[in-house]
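Enquirer: this one's sequence-less:
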């Protein structure tokens, strides 16, 4: 077998694809204007996004499981994404999260995303590339001088890779926590949580040379039927149903030097990520912010424009006017968020119809049933049966 070509730079060796990615990143930095990246999937412009390279390796893993991936990609508007998406390209976060949940249902495996991550770790030539193909945030963490700098990058620039409601690094004395939360509007979060948390933990392990530095892991996902695989992957101090995701590491390990460190690459990628982060913030409109505020309090049966505007630090009249400028109304967005959450909860969970109605803020199940007939032209029970049957085929 021919030896893989590598390039040297300041005493370090790099694969050609890393050099290509870095060159592309620098070109993006030099030529990009206000566009934060290329959206590769359809849908409204207010959708939350995740970098398209999260799909790398999924076709190969589904082939191992003998799962035909094409119908699922078509269903979730991902069939046009190239096998190796360019840096700075994005897909919808809700499409990706629903795709993973649907594949978990098809495989009959609640640990689908976790098993996929483990398979990537075992299959890829570089064990740190556990996310299939590095985006610019993970590339920066890869070349950080130490674990502290790497975790800071993952927290402060996380939204370059995927939209989050919160991401931060918090010092807690003997431990330091990397914590994050997905937007409230993302209802299918079990598999996507496993995917991101698994990749983060693996990256921390590799950056410290395999040292046992993770103290505990808390996941904002439903408790699985069998927690054994999670204890095996994350360690015994794993918990579920947390208010947000949190990986605690030993503070004493933060100064552990990274053997792959390269300050020039780290600084260049840091500047690129700051630019991308600023561009993404500029395009986030009031409609998107309002949808997220509605989703955060969706279970409130008395949710009003007045309540949402206060939570957004806007006057009621001001929010109403800004929504009107973008061709939207509060009632329209409230109905949109409810419908999307209903679709996700009916398809990807086993919650009772009454529980779902409560989570959507309906005062009575009958009101939810009437809304479902308007949205889906069928009752919630009929819609659930149809969607789950389709996913199992």
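Expert: That came in fine, so what should we check first? This structure is a prediction, so every number in the text was calculated from the model and none was measured. Numbers count the residues shown, from 1 in each chain.
Enquirer: switch to C-alpha atoms for all contacts and neighbour counts from now on
Expert: Noted.
Enquirer: For the stretch 101-250 of the chain, which segments are assigned as helices?
Expert: Per DSSP state H, counting those that start in this stretch, the stretch 101-250 of the chain carries helices over the ranges 112-123, 136-142, 147-156, 158-161, 190-207, 228-234.
Enquirer: Validate this expectation: residue 24 resides in a helix.
Expert: Yes: with DSSP: H, G, I helix; E, B strand; the rest coil as the criterion, residue 24 is assigned to a helix.
Enquirer: Could you report the neighbour count for it?
Expert: Using other C-alpha atoms under 10 Å, residue 24 has 15 neighbouring residues.
Enquirer: Likewise for residue 19?
Expert: By the criterion of other C-alpha under 10 Å, residue 19 has 14 neighbours.
Enquirer: For it, which residues are in contact?
Expert: By C-alpha atoms under 8 Å, 6 or more residues apart in numbering, no residues touch residue 19.
Enquirer: before we move on, the earlier item: which among the helices of the stretch 101-250 of the chain is found nearest to residue 369?
Expert: Ranking the helices of the stretch 101-250 of the chain by proximity to residue 369 (C-alpha to C-alpha) places helix 190-207 first, at 25.9 Å.
Enquirer: any idea of the angle that closest one forms with helix 147-156?
Expert: Interaxial angle, helix 190-207 versus helix 147-156 (axes from the mean of the first three to the mean of the last three C-alpha atoms, to 10 degrees): 160 degrees.
Enquirer: ok, back up a step: in CSV: the helices of the stretch 101-250 of the chain, plus mean neighbour count and distance to residue 384.
Expert: Formatted as CSV, the helices of the stretch 101-250 of the chain follow (neighbours: other C-alpha atoms under 10 Å; distance: least, C-alpha to C-alpha, whole Å):
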stretch, mean neighbour count, distance to residue 384
helix 112-123, 19, 21
helix 136-142, 25, 38
helix 147-156, 21, 37
helix 158-161, 24, 32
helix 190-207, 22, 18
helix 228-234, 15, 28
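Enquirer: And these: which comes nearest residue 242?
Expert: Closest to residue 242 of those, according to C-alpha to C-alpha: helix 190-207, at 11.4 Å.
Enquirer: quick one: that closest one to chain centroid distance?
Expert: 11 Å (C-alpha atoms, centre = their mean, to the nearest Å).
Enquirer: now swap in stretch 84-96 and tell me
Expert: 10 Å.
Enquirer: Between the two ends of that stretch, what distance do you get?
Expert: 16 Å (C-alpha to C-alpha, to the nearest Å).
Enquirer: Run through the residues that contact the residue positioned nearest the centre of the chain.
Expert: With distances taken as C-alpha atoms, centre = their mean, residue 162 lies nearest the centre of the chain, 5.1 Å away. Applying C-alpha under 8 Å, 6+ apart to residue 162 gives the contacts 48, 49, 50, 51, 93.
Enquirer: ok, second structure coming up, stack it against the first:
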């Protein structure tokens, strides 16, 4: 069985909403990403696969800079709602017995649409606390955090009849903007910043009220489908881990290609690319991760010459290895060895 990989990802359908909104602003997403990255894949693939969460977050920050709008994510949420995401989960929430069950369902199946860390619902003192923290490698995701929190608030505010469900309190881990007026407009007057965890607080009695849209049969069917997708996710992670194992076994070859790995697995290169994309991975990224992890380990734990390590991770020239090390570690292999540091997100070989 393959080793689990870093699954820090988000459902690619969010790109459709971003592309549509940028069209309204006169900005073509394809042209923008061609200049600034990342590679998003063809639009026809956005409904089925996953993309890197870090790269998506970085894209939103770049767009905000280009638009000179530090509140781009929040403003986008006001003008365009949840136009992307995982549809099965959205339907399950819509037909849940109560808003509280909808929230618990969202937390239970959150990984189908987005990877978060320590996502939970807690009932305490007549209140419902929805807490979440993004994965540790994600730093200062202002635009994404604003939009995510705003979409959660709007979903519960508008989806469960009257009276509307407004949050009692919203705490965000981000630093406060220069002007908090728009945040107060979206989240209410009790919004705070620099919190240890992101938290949205609701009144328990309102969250336990019946959902006028409730449909037990539809809800049960959607939950069953979500459970199947979770099982499929585990199988997909095993597949990506298997690909990684094959790359690791042949990493010393400077000619290791997608086609060679596909042949080893017993499928065409095109099918392998598609299967990896569906799990939020690309072959070249996996190859690069394996090389980085092995090189880091050999530099830290062995006295092998840099030229030998370069050969072992598939570089035919030390100069190419040195350039790769600068990209991986921010320094040369020798400097990295002397520093004795461990890279963020280092993978074990």
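Expert: That came through fine. Values in this document were obtained by computation on a predicted structure and should not be read as measured data.
Enquirer: List the TM-score for the superposed pair.
Expert: Once superposed, the chains reach a TM-score of 0.64 (TM-score structural alignment, normalised by the length of structure 2), with 253 aligned residues with a C-alpha RMSD of 3.2 Å.
Enquirer: measure the residue nearest to the centre of structure 1 to residue 93 of structure 1 for me?
Expert: Counting by C-alpha to C-alpha, the separation of residue 162 of structure 1 from residue 93 of structure 1 is 7 Å.
Enquirer: Tell me which residues of the longest helix belonging to structure 2 come out buried.
Expert: Selection of the longest helix in structure 2 by residue count, based on DSSP state H, yields helix 216-249. For helix 216-249 of structure 2, the neighbour count (16 or more other C-alpha atoms under 10 Å) marks 219, 222-223, 226, 230, 233, 236-248 as buried.
Enquirer: what do you get for stretch 122-142 of structure 2?
Expert: 127, 128, 129, 130, 131, 132, 133, 134, 135, 141, 142.
Enquirer: can you tell me which residues contact the aligned residue in structure 1 for the last one?
Expert: Residue pairing (TM-score structural alignment): residue 142 of structure 2 is matched to residue 190 of structure 1. Shown in contact with residue 190 of structure 1 (C-alpha under 8 Å, 6+ apart): 101, 220, 221, 222.
Enquirer: Select from those the one having the most neighbours.
Expert: Greatest neighbour count in these, by other C-alpha under 10 Å, goes to residue 101: 25 neighbours.
Enquirer: Is that one in contact with residue 191, as I believe?
Expert: Yes: at 6.0 Å, residue 101 of structure 1 and residue 191 qualify as touching, with contact defined as C-alpha atoms under 8 Å.
Enquirer: give me the number of residues near residue 37 of structure 2?
Expert: By the criterion of other C-alpha under 10 Å, residue 37 of structure 2 has 15 neighbours.
Enquirer: let me fix that: residue 31 of structure 1
Expert: The local packing of residue 31 of structure 1 (other C-alpha under 10 Å) involves 8 other residues.
Enquirer: if we can go back for a sec, for the longest helix of structure 2, which helices and strands make contact with it?
Expert: Here helix 216-249 of structure 2 touches helix 87-94, helix 258-265, helix 283-301, going by 3 or more C-alpha pairs under 8 Å, 6 or more residues apart in numbering; DSSP states H and E.
Enquirer: Quick one: closest of those to residue 43 of structure 2.
Expert: Using C-alpha to C-alpha, the nearest of those to residue 43 of structure 2 is helix 87-94, at 17.2 Å.
Enquirer: Which stretch among the helices and strands packed on helix 216-249 of structure 2 is buried most, on average?
Expert: Stretch with highest mean neighbour count among these: helix 87-94 (a mean of 21; mean count of other C-alpha atoms under 10 Å).
Enquirer: which residues of structure 1 does it align to?
Expert: Using TM-score structural alignment, the residues of structure 1 aligned to helix 87-94 of structure 2 are 135-142.
Enquirer: Aligned counterpart of residue 381 of structure 1 in structure 2, please.
Expert: Match for residue 381 of structure 1 (TM-score structural alignment): no aligned residue.
Enquirer: right, and residue 381 of structure 1 touches residue 356 too?
Expert: No: Residue 381 of structure 1 is not in contact with residue 356 according to C-alpha under 8 Å; the separation is 11.2 Å.
Enquirer: The two: who's more crowded?
Expert: Just comparing residue 381 of structure 1 and residue 356: by other C-alpha under 10 Å the higher neighbour count belongs to residue 356, 21 against 13.
Enquirer: And the more buried one, how close does it get to residue 348 of structure 1?
Expert: Applying C-alpha to C-alpha, the value for residue 356 of structure 1 to residue 348 of structure 1 is 12 Å.
Enquirer: count of neighbours near residue 52 of structure 1?
Expert: Residue 52 of structure 1: 30 surrounding residues under other C-alpha under 10 Å.
Enquirer: got a list of what the aligned residue in structure 2 for it touches?
Expert: Counting by TM-score structural alignment, residue 52 of structure 1 corresponds to residue 12 in structure 2. Listed by C-alpha under 8 Å, 6+ apart, the contact set of residue 12 of structure 2 reads 45, 46, 47, 48, 49, 50, 51, 85.
Enquirer: so the third one is in which element?
Expert: This points to residue 47 of structure 2. For residue 47 of structure 2, there is no helix or strand it lies in under DSSP states H and E.
Enquirer: Against residue 83 of structure 2, how distant is it?
Expert: According to C-alpha to C-alpha, residue 47 of structure 2 and residue 83 of structure 2 sit 12 Å apart.
Enquirer: for the second one, same thing?
Expert: When C-alpha to C-alpha is the yardstick, residue 46 of structure 2 and residue 83 of structure 2 sit 12 Å from each other.
Enquirer: the more surrounded of those two?
Expert: Comparing residue 46 of structure 2 with residue 83 by other C-alpha under 10 Å, the one with more neighbours is residue 46, at 19 against 16.
Enquirer: gap between the alignment partner in structure 1 of the more buried one and residue 133 of structure 1?
Expert: Aligned counterpart of residue 46 of structure 2 in structure 1: residue 85 (TM-score structural alignment). Separation of residue 85 of structure 1 from residue 133 of structure 1 (C-alpha to C-alpha): 9 Å.
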